[in-house]
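Q: Got a sequence here, can you model it:
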Amino acid sequence: MASVDFWALEAELLERLRASLSGTQPGLHLLGAADLAGVTEERQLSPAVHVIYQGYQVLEQRGKVARLQQTWLVVVATRNVRALKAGAEAGGRAGLLAGQVMQALMGWQPPSAAKPLALSAAPGPRFQAGHQYLPLAFSTELVLKAPT
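A: Predicted coordinates:
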């Protein structure tokens, strides 16, 4: 039996976004967990899309086989220090980029997943010091089988 990489979706999501968003936003940064470790807000790259593991739920387990729902946040990060109070331009850019991210991921079948990605409930947006963070959540299923 082949081993299951519980973390495989991060690389697959980043690759899908890289392929789908190339050329859409000048200087777009695609960042995973290792890229974000220790990054402070003043060093936040922008525009950026962060892929962040959100957790899993056990949907079903029968003996040595389990179906899990894994959720990943894809956070669109934009910045505009000229409009610190209103955040309108940063928010507008985040909204356009979020639409592109949704089109790239909704219904897409990652190679390591048992089902296509589906939009899930996500935390609300955040605007702080010129940065706009717009989280999108995507869920899929994994099937794990323990050796017999």
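
Q: contacts, neighbours, all on C-alpha from now
A: OK.

Q: isn't Gln61 right next to Arg67, touching?
A: Yes: judged on Cα atoms under 8 Å, Gln61 makes contact with Arg67 at a distance of 6.4 Å.

Q: And the residue lying closest to Glu89 once chain neighbours are set aside, how far from Thr40?
A: Closest residue to Glu89 apart from its sequence neighbours, by Cα to Cα, 6 or more residues apart in numbering: Asn80 at 6.7 Å. According to Cα to Cα, to the nearest Å, Asn80 stands 17 Å off from Thr40.

Q: again with Ala48
A: Computed as Cα to Cα, the Ala48 to Thr40 distance reads 14 Å.

Q: Of the two, give the one with the bigger neighbour count.
A: Remark: of Ala48 and Thr40, Ala48 carries more neighbours, 21 against 9, as counted by other Cα atoms under 10 Å.

Q: ok now do the residue nearest to the more buried one when sequence neighbours are not counted, which residues does it touch?
A: Nearest residue to Ala48, sequence neighbours excluded (Cα to Cα, 6+ apart): His29, at 4.4 Å. Contact analysis of His29 by Cα atoms under 8 Å, 6 or more residues apart in numbering lists 45-49.

Q: Report the secondary structure element holding the most centrally placed residue in the chain.
A: Centroid-nearest residue in the chain: Val74, 2.2 Å away (criterion: Cα atoms, centre = their mean). Val74 belongs to strand 65-79 when assigned by DSSP states H and E.

Q: let's see this one next to it:
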Amino acid sequence: MARLAGIPGIKDVHPTANLDDLFEQGKPLPALFVAYRGYTPLQGDGHVAMAGAMQHIDTHWAVVLAARNVRDVQTGAAARQDAQPLLDAIIKRCMGWKASKAHGELYLDPAGEVQFLAGKIAIPLGFRCRQTLSGALNP
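A: Down below sits the predicted model:
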């Protein structure tokens, strides 16, 4: 989340477990909400080794831009137009970035639907990161 802090135009970055009620959280907008969306264990050659003590997984994340613009409440066009430079900045900060040596680069992943409600918009961007997990070797 620190990677996303400081994007011009974003008031704050918040962790969240619930993406369904972003507008009800009362946070100043525009803001980013970051949610862990689970992981996918990878199977097959090269993904599981050492008798199962090492495995690759892909972790899935959502970065949701929540913003407000009431100029065009009917279609949401103004809110989407305002959001575009912020979305570009989020993608530039995230794509290709590595959290540590144990993590692979972030790359885009499918995301949920855009939500629009009375001048407020929530636009999710999905990201995926490959990690290598290590367990115990049993004799």
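
Q: What would you report as the TM-score here?
A: Once superposed, chain against chain, the TM-score is 0.81 (TM-score structural alignment, normalised by the length of the second structure); 130 aligned residues with a Cα RMSD of 2.3 Å.

Q: Gln61 and Arg67 of the first structure - which one has more neighbours?
A: Using other Cα under 10 Å, the more surrounded residue of Gln61 of the first structure and Arg67 is Arg67, with 17 against 13.

Q: Leaving out the residues flanking it, which one is nearest to the alignment partner in the second structure of Ala33 of the first structure?
A: Mapped onto the second structure by TM-score structural alignment, Ala33 of the first structure lines up with Thr16. Excluding its sequence neighbours, the residue lying closest to Thr16 of the second structure (Cα to Cα, 6+ apart) is Ala35, at 5.3 Å.

Q: ok, that neighbour to Ser100 of the second structure distance?
A: Ala35 of the second structure sits 19 Å away from Ser100 of the second structure, going by Cα to Cα.

Q: what do you get for Val48 of the second structure?
A: From Val48 of the second structure across to Ser100 of the second structure, the span is 21 Å (Cα to Cα).

Q: do you know how far the nearest residue to Pro111 of the first structure once chain neighbours are set aside is from Arg93 of the first structure?
A: Once flanking residues are discounted, Pro111 of the first structure sits nearest to Glu12: 7.5 Å by Cα to Cα, 6+ apart. Remark: distance between Glu12 of the first structure and Arg93 of the first structure (Cα to Cα) = 25 Å.

Q: what span of the second structure lines up against the strand holding Val74 of the first structure?
A: Counting by TM-score structural alignment, strand 65-79 of the first structure pairs with residues 54-68 of the second structure.

Q: mean shift of that stretch relative to the first structure?
A: Following the fit onto the first structure, the mean deviation recorded for stretch 54-68 of the second structure is 0.6 Å by mean Cα distance after the TM-score superposition for the first structure.

Q: circling back: residues near the match of Ala33 of the first structure, how many?
A: 18.

Q: Okay, it and Asp82 of the second structure: tell me how far apart.
A: Counting by Cα to Cα, the gap from Thr16 of the second structure to Asp82 of the second structure is 23 Å.

Q: returning to what we had before: show me which residues of the strand holding Val74 of the first structure are buried.
A: The neighbour-count check on strand 65-79 of the first structure (16 or more other Cα atoms under 10 Å) flags 66-79 as buried.

Q: And the strands in the first structure?
A: Per DSSP state E, the first structure carries strands over the ranges 29-31, 48-62, 65-79, 118-120, 126-128, 131-145.

Q: Switch those strands over to CSV; also include distance to Ala8 of the first structure.
A: CSV is the format used below for the strands of the first structure (distance: least, Cα to Cα, whole Å):
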stretch, distance to Ala8 of the first structure
strand 29-31, 15
strand 48-62, 11
strand 65-79, 11
strand 118-120, 17
strand 126-128, 28
strand 131-145, 11
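
Q: closest to Arg18 of the first structure out of those strands?
A: strand 29-31 (7.1 Å; Cα to Cα).
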